[in-house]
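**Q** Provided below for reference: sequence and predicted model.
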Amino acid sequence: MIVEFILFFVAQNVAEKGKNSLALPLLAAYSLLSGYTLSGLVFVALRTEGVGIQGIGLAALGCGITFIAARQIGSNLSDTDGMALTKTINLGIIALVVVVGLQFVFALFGVYTPGWLEIGISALGVFLFAGASVVDFYILPRTYRNDQYLPAALSMYLTYINLFIFILRLLIALNGRD
């Protein structure tokens, strides 16, 4: 997980500097590594009764529908509304990272999250990353030039992979853990 974070920040820094020939292999390595870590969650989803392959398909469909809706909403936001939404979603994601980090630390010591709290955290994550997808469509054309397609793609990738993860977490929490 630490290597994944380091690789993300290095790839993002290289991509923002416009060194696409170096950034592309770094981003490919990052997506392979994040796919590997995601496979554990997919395995749990497949083994959870009531989720299975249908739940994975539902999470993917939810991401696709969110993408379509977010494009329409985010592209039509005024500057005042877009900046207000951006700041609100950023604060929410910071809070979510803190909560999930605490949840991870507690799990290391054998303290697991009660089911109702897991449902709440997962639902909040779905809500925040659906909002982040709207923010992406508001921010990307205002932030990146046409030649900065890799950092823009990385931003979108992170939003949708996290949305997928939190939808799966929510489905697993709603259907009970093994």
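**A** Received it, and whenever you're ready, just let me know what you need.
**Q** for the rest of this, base every contact and every neighbour count on C-alpha atoms.
**A** Will do.
**Q** surely Gly131 and Ile89 touch.
**A** Yes. Between Gly131 and Ile89 there is a contact at 6.5 Å, judged by CA atoms under 8 Å.
**Q** ok, now which ones touch the closest residue to Val99 other than its chain neighbours?
**A** Leaving aside its chain neighbours, Val99 sits nearest to Ile121 (7.9 Å; criterion: CA to CA, 6 or more residues apart in numbering). By CA atoms under 8 Å, 6 or more residues apart in numbering, Ile121 lies in contact with 96, 99-100.
**Q** of those residues, just the buried ones, PyMOL syntax please.
**A** The buried residues among the contacts of Ile121 can be selected in PyMOL (16 or more other CA atoms under 10 Å) with this line:
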select buried, resi 96+100
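**Q** in TSV, list the contacts of Ile121 along with secondary structure.
**A** Converted to TSV, the contacts of Ile121 look like this (DSSP: H, G, I helix; E, B strand; the rest coil):
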residue	secondary structure
Leu96	helix
Val99	helix
Val100	helix
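**Q** one more structure, for comparison:
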Amino acid sequence: MSNTSNFRQAIREAKDQALVGPNVIKNALPYVGGGLILTAVGTYAGLNVLQTRPEIFMTTFWVALIAELALFFVARGIAVKGNNGTALPLLATYSLLSGYTLSGLVLYAIGTVGISSLGIAALGCGVTFVAARQIGSNLSDEDGMALTKTIRLGIIALLVAMVGQLIFGVFFGMGANPLLELAISGAGVLLFVGAAVVDFYILPRVYRDEQYLPAALSMYLTYINLFIFILRLLIALNRD
């Protein structure tokens, strides 16, 4: 959910602006793919720990999560300044840690829905990419800005709902409400499909061609979150 912080700045910088980086998405795509591969490696490592040393997983999970959050802000700041040589290994490490922290959800999805859930989520991300590229690249300025603002507000509302769900679960001992989980998961899928469209509209208006790493990070976050919410939706739909 870290990319919620990018929307306000993106709207401000992109408003009434022509393309400043017409090739930035093309330049970013290899790094998006590389990040996703590293995330898969990190997830595999987490699954291995869960199966062989489950007693240490939660400790390593929290360490990885804290390091992941810190790396996000540090690496993004460096990448935006154009220091790609320094930012790249930090972003690679971030991708590995992101996969590690995702492994618990992946294992739960496999146990609840089956390993096919991973294929469905990956296919959903792939279909979204193809459709979003066509739609987002051809949006008018009026429609693009309106969609960007709508998605930003929607993701903020989604984050508030998830925090509320967590608070009620932890502090009030209330189990996960199946209908609420279904609603949050479905909304998350729709919002990040919309965010994928927004990426193709707004990134070339915010980043220059040589700023491909922050653009890649934005796209990476969109598809990781979409993958997560598709898994959550599949789990919610398969609960008894």
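**A** Perfect, thanks for sending it. Please read these numbers as outputs of a predicted model, since none were measured by experiment.
**Q** circling back: now, which of the contacts of Ile121 of structure 1 sits nearest Arg142 of structure 1?
**A** Looking at these and their distance to Arg142 of structure 1, the nearest is Leu96, at 25.7 Å (CA to CA).
**Q** circling back to that earlier point, what helix or strand does the equivalent of the residue nearest to Val99 of structure 1 over in structure 2 sit in?
**A** Using TM-score structural alignment as the criterion, Ile121 of structure 1 maps onto Ile184 of structure 2. When elements are assigned from DSSP states H and E, Ile184 of structure 2 belongs to helix 178-206.
**Q** how close does that helix sit to structure 1?
**A** Mean deviation of helix 178-206 of structure 2 relative to structure 1 after superposition (mean CA distance after the TM-score superposition for structure 1): 0.4 Å.
**Q** and that helix, what's buried?
**A** 181-182, 184-189, 191-206.
**Q** cool, and stretch 74-90 of structure 2?
**A** Buried residues in stretch 74-90 of structure 2, counted by 16+ other CA under 10 Å: 75-76, 78-80, 82, 84, 87-88, 90.
**Q** cool, and stretch 161-178 of structure 1?
**A** 161-175.
**Q** need the residues that contact it.
**A** For stretch 161-178 of structure 1, contacts defined as CA under 8 Å, 6+ apart pick out 38, 41-42, 44-45, 47-51, 55-56, 59-60, 62-63, 115, 118-119, 122-123, 125-126, 129-130.
**Q** now the strands for structure 2?
**A** Using DSSP state E, structure 2 contains no strands.
**Q** what range does stretch 63-73 of structure 1 cover in structure 2?
**A** In the comparison with structure 2, stretch 63-73 of structure 1 aligns to the range 125-135 (TM-score structural alignment).
**Q** same check, this time on stretch 3-10 of structure 1
**A** Under TM-score structural alignment, the counterpart of stretch 3-10 of structure 1 in structure 2 spans residues 67-74.
**Q** average gap between that stretch and structure 1?
**A** Stretch 67-74 of structure 2 differs from its equivalent in structure 1 by a mean of 1.7 Å after superposition (mean CA distance after the TM-score superposition for structure 1).
**Q** next one: that stretch to chain centre, how far?
**A** Centroid separation for stretch 67-74 of structure 2 versus its chain: 14 Å, with CA atoms, centre = their mean, to the nearest Å.
**Q** ok, now stretch 132-151 of structure 1?
**A** Counting by CA atoms, centre = their mean, stretch 132-151 of structure 1 comes out at 16 Å from the chain centroid.
**Q** how close does the counterpart of Pro151 of structure 1 in structure 2 get to Leu153 of structure 2?
**A** Matched to structure 2 by TM-score structural alignment, Pro151 of structure 1 sits across from Pro214. Distance, Pro214 of structure 2 to Leu153 of structure 2, using CA to CA, to the nearest Å: 22 Å.
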